[in-house]
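Q: Any chance you can model this:
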Amino acid sequence: MRRQLHLNINILNSGFHGAAWRASSAGPDAFVDVGHYVTTAKIAERAAFDAVFLADTPSVTDRPEYRPFQALEPTIILATVAAHTRHIGLIGTASTTYNDPYNLARRFASLDLASGGRAGWNVVTTADAAASRNFGLDGAVAHASRYERAAEFTAVVKALWDSWEDGALIGDRATARFLDLDRLHAIDHAGPYYKVRGPLNVPRSAQGHPVVLQAGGSGDGRHLAALHAEAIFSVAHTPEEGRAFAADIRSRAAKFGRGPDEILFLPGLSTVIGGTEAEARRREEELWDLLPIDYALGRLAGLLQIDQERLALDRELPDYLPVPIDGMQTFFGATVHVARRDRLTVRQLIRKRGGSTGPRQVVGTPEQIADDIAAWFETGGADGFNLMPDVLPDGLETFADHVVPLLRRKGIFRDGYEGQTLRDHFALPRPVGRFTAAREASLGQAQQIA
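A: Take a look at the predicted model:
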């Protein structure tokens, strides 16, 4: 089969731009209106997007005096979206630092079953100090410790998802036999951080188990991705960066016996679209007019973990900026790298980031956006993108109606869905559970002996 582009929509409440909520056709309460998420998801499904994606931080964050934040619990939103859609994948973020493996495994397995195999889990470790205080801690858990816990946590969740073999549920009314207990397994996990008996109390779904995604770009984050991720939300600003990141992860994954085609790479992409380039630039300027500069400065200072007073709008970043030991190292590194490479002033850096941090931003016509996406895809810079329109749902609707047809004309994006599960959309194989694999290996050995 010909390689196909993958597109997710990152529903950052009213949109990626810091002033999105002031420009959106949705109301100011959209961040807690599940109908807004359903509407956005339906637009994405009409365009045959692979999935909707929801970020999450369990705290009041992101300068709430200026901008809405991710507030509703992701699996609650996604369960509602599942009831109003038929095909689109449902990816939610959940922290390994502030959850329990059994409850999280059960929650996402339930979403997977309820949606017919459309669920995905974005694994995060949560660097936010405010979140830590909501769980009885005085500050963020140390970076290395977070990732050690995350590696074990994810292994436990996957083991629980595998604790039911296919065929465990018999449901034979004639014989009164409901479950085949030989195909139900305790995982008996005992590690440095977790002790879990198992099995899970729900069976496997149509896609086996939820797709595992990850977004860390630090050394520890890359190790975790190489171990467990099936798709990665990366930060790359040139195709060369995208290829280098993918090569590094694949090299690390090979050491764990994983093949080069087992992981998808989906950089973030923010878009500002106009009928002409001048219209796109005018839309961008109108959004800037709505954004308090104090918000943008404060957000950048928070990412860099420095006092806001150290940032002068029309000067470059301070010379000395140590990597935050327990902060968001991926976004820190990407932001500082672009600022140094392009010799950007703080004002230019903020604008390049849409008043936020992290992903690459493209401002232009539908043709320019489509050409940019195609260039990345065709040169191996990305397998697809985690799309972050400037304003939701407006920016997504423009992308769906004017960019997607151009991508189809180029022959790189599907005309419609060809399967039902998220794994179908991502062209990822259905995983064989470890207990099933062990049973099949044992049967094979028995047959050889016979």
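Q: all contacts plus neighbour counts: C-alpha atoms, from now on.
A: Noted.
Q: tell me which residues in stretch 392-402 are buried?
A: By 16 or more other CA atoms under 10 Å, the buried positions in stretch 392-402 come out as 392, 393, 394, 395, 396, 397, 398, 399, 400, 402.
Q: Just the terminal-to-terminal distance for it.
A: Stretch 392-402 has an end-to-end distance of 16 Å (CA to CA, to the nearest Å).
Q: How many residues are close by the closest residue to residue 263 other than its chain neighbours?
A: Closest residue in space to residue 263, ignoring its immediate chain neighbours: residue 230 at 4.5 Å, by CA to CA, 6 or more residues apart in numbering. Other residues near residue 230 come to 20 when the count uses other CA atoms under 10 Å.
Q: how about the buried residues of stretch 392-402 in CSV, adding secondary structure and distance to residue 42?
A: Shown next, in CSV, are the buried residues of stretch 392-402 (DSSP: H, G, I helix; E, B strand; the rest coil; distance: CA to CA, whole Å):
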residue, secondary structure, distance to residue 42
392, coil, 12
393, coil, 10
394, helix, 13
395, helix, 14
396, helix, 11
397, helix, 10
398, helix, 14
399, helix, 14
400, helix, 11
402, helix, 16
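Q: Please provide the structure for the following sequence as well, for comparison with the first:
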Amino acid sequence: MSAQSRQLHLNAFLMNVGHHEAAWRHPATNPERDGVDHYVGLAQLAERGKFDSVFLADGLALWNNVRHNFAGRFEPLTLLSALAMATSRVGLIATVSTTYNEPFHVARKFASVDHLSRGRAGWNIVTSAQEDEARNFNQERHLDHHSRYQRAAEFLDVTRALWDSWQDDALVYDKKAGVYADTDRIRPVNHTGRYFSVAGPLNVPRSPQGHPLLVQAGSSEDGREFAARYAEAVFTAQQTLADGQRFYADLKRRAGHHGRPPEQIKILPGIAPILGGTEAEAKRREAELNDLIVPEYGLTQLSKMVGLDLFDHPLDGPLPADLPTVDDINGNKSRFSLVIELARRERLTIRQLLVRLAAGRGHRVFAGTPEQVADQLEQWFTGGAADGFNVMPPYLPGALADFVEQVVPILQRRGLFRTEYEGRTLRDHYRLARPAAGAGVPR
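A: Reported below is the predicted structural model:
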């Protein structure tokens, strides 16, 4: 693809009434109105802005501190079904864990959503990161980090084989002969492995995209190798351009080792943009949000990120010296490393770190004018740090509307982003080929 034809990709990460942990307290939000109409409006807004996709995160436990903030809402695939009926072009990505599900269920659900949406489904693959989740699924302890990724790899192999268990032309609808489907074009999977035994075939015909778009977000060593092997889009968190460039180059290199061209994997760092008519106004809006922070909420999150209870440590002191090492962390290793490096590089107190994490949980937060935000995106995109961005509006719907109305037109004028959708499916938006039938069958 020529440099002239390369355009960035935008995903809208939809989270309740916004990504800032105090968004629900902001006068511009209505946390009591976060039902299906709220999400439909957000998806339609992203579609109006020609976004590639919208994304719903998920967790399988009630964590954080629900006394001070929301801690979960709809099951994402169920919600995507509703969004599919209310939109026609924007892609629909949902998080589903490979640790607490089975391949047949997941393959069937995503194939169904892909059919319902006419080819707009995407799966954000996670291995789950919280100990609390294990106790909701008959387990006393979470699987160790490496084992979770081993299970995930087998899970993906089985799921892709199930999606390919029907050939594209298996349905013949021959009324005269009385033949509904050509059973020679439907085959079992007959998988027996370390974690799964699955006969197949799937009970859903092959979907419009063949395989829903595969998305991944882990940036640990295991996560990067998994992404290089399977992922087609990667949601990631980097604080600096240099960190973004290193991650981008590393993941593209790893993809090559798996025989994949670098353009087959799209890297989208997260950014939480806070817009203002002037830089001073944007900084004021950021300060207004941060003034609404409840420290007890952020401390709960931060304690889990760093693997140590911080409630007994002074807010205006540094992180304690006796923190675990990354090898001790059985949750999100890459986010642990990012947060520790951020605190040490900028010599932040715990209170200052809580503020820095409030809007993005480790993703980059940038407050500025629409032009300044567009400049940042262009710098990362043209500088070898991103193929696009996972846009995380600090409060919803207002911050997403501001981005669509103020930043997207600038990117379009610069020739960096589409003015109209060029295709119908999520794979079309990301400029990714539809897998041939049989592509997902392990050799």
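Q: ok, the residue mapped onto the residue nearest to residue 263 of structure 1 from structure 2 - contacts?
A: By TM-score structural alignment, residue 230 of structure 1 lines up with residue 232 in structure 2. Residues near residue 232 of structure 2 by CA atoms under 8 Å, 6 or more residues apart in numbering: 213, 214, 215, 216, 264, 265, 266.
Q: mind running it again at 7 Å?
A: For residue 232 of structure 2, the contact set (CA atoms under 7 Å, 6 or more residues apart in numbering) comprises 213, 214, 215, 264, 265, 266.
Q: Distance check, the residue nearest to residue 263 of structure 1 against residue 108 of structure 1.
A: 16 Å.
Q: against structure 1, where does stretch 376-394 of structure 2 fall?
A: Using TM-score structural alignment, stretch 376-394 of structure 2 lines up with residues 372-390 of structure 1.
Q: distance from the longest helix along structure 2 to structure 1 after superposition?
A: Longest helix in structure 2, counting residues (DSSP state H): helix 145-163. Overlaying structure 1 shows helix 145-163 of structure 2 at a mean distance of 0.8 Å from the equivalent residues (mean CA distance after the TM-score superposition for structure 1).
Q: Give the other helices and strands that that helix contacts.
A: Packed against helix 145-163 of structure 2 by the contact rule (3 or more CA pairs under 7 Å, 6 or more residues apart in numbering; DSSP states H and E) you find helix 103-116.
Q: Can you tell me the closest non-neighbouring residue to residue 420 of structure 2?
A: Residue 420 of structure 2's closest residue in space is residue 50 (CA to CA, 6+ apart), at 6.5 Å.
Q: doesn't residue 421 make contact with the one you found?
A: Yes - here residue 50 of structure 2 reaches residue 421: they are 6.5 Å apart, a contact under CA atoms under 7 Å.
Q: Look at these two and report which has more neighbours.
A: Set side by side, residue 50 of structure 2 and residue 421 show more neighbours around residue 50, with 22 against 15, by other CA under 10 Å.
Q: Give the equivalent position in structure 1 for that one.
A: Using TM-score structural alignment, residue 50 of structure 2 sits opposite residue 48 in structure 1.
Q: in terms of contact, does that match touch residue 416 like I think?
A: Yes - using CA under 7 Å, residue 48 of structure 1 is in contact with residue 416, at 5.5 Å.
Q: what about residue 325 of structure 1, neighbour count?
A: Neighbour count of residue 325 of structure 1, defined by other CA under 10 Å: 10.
Q: Can you tell me what it aligns to in structure 2?
A: Aligned by TM-score structural alignment, residue 325 of structure 1 pairs with residue 329 of structure 2.
Q: try residue 204 of structure 1
A: So, by TM-score structural alignment, residue 204 of structure 1 is matched to residue 206.
Q: Pull the contacting residues for that match.
A: With contact taken as CA under 7 Å, 6+ apart, residue 206 of structure 2 is in contact with 163, 164, 166, 167, 168.
Q: can we see that at 6 Å?
A: Residues in contact with residue 206 of structure 2 (CA atoms under 6 Å, 6 or more residues apart in numbering) are 163, 166, 168.
Q: so who does the first one touch?
A: Pointing back at residue 163 of structure 2 there. With contact set as CA under 6 Å, 6+ apart, residue 163 of structure 2 has these partners: residue 206.
Q: What distance do you get for it to residue 93 of structure 2?
A: From residue 163 of structure 2 across to residue 93 of structure 2, the span is 17 Å (CA to CA).
Q: what's the angle between the longest helix of structure 2 and helix 103-116?
A: Here the directions of helix 145-163 of structure 2 and helix 103-116 differ by 50 degrees (axes from the mean of the first three to the mean of the last three CA atoms, to 10 degrees).
Q: In a strand, residue 93 of structure 1, correct?
A: Yes - using DSSP: H, G, I helix; E, B strand; the rest coil, the assignment for residue 93 of structure 1 is a strand.
Q: neighbours of the equivalent of it over in structure 2, just the number please.
A: With TM-score structural alignment defining the correspondence, residue 93 of structure 1 maps onto residue 95 in structure 2. Look at residue 95 of structure 2: counted by other CA under 10 Å, it has 20 neighbours.
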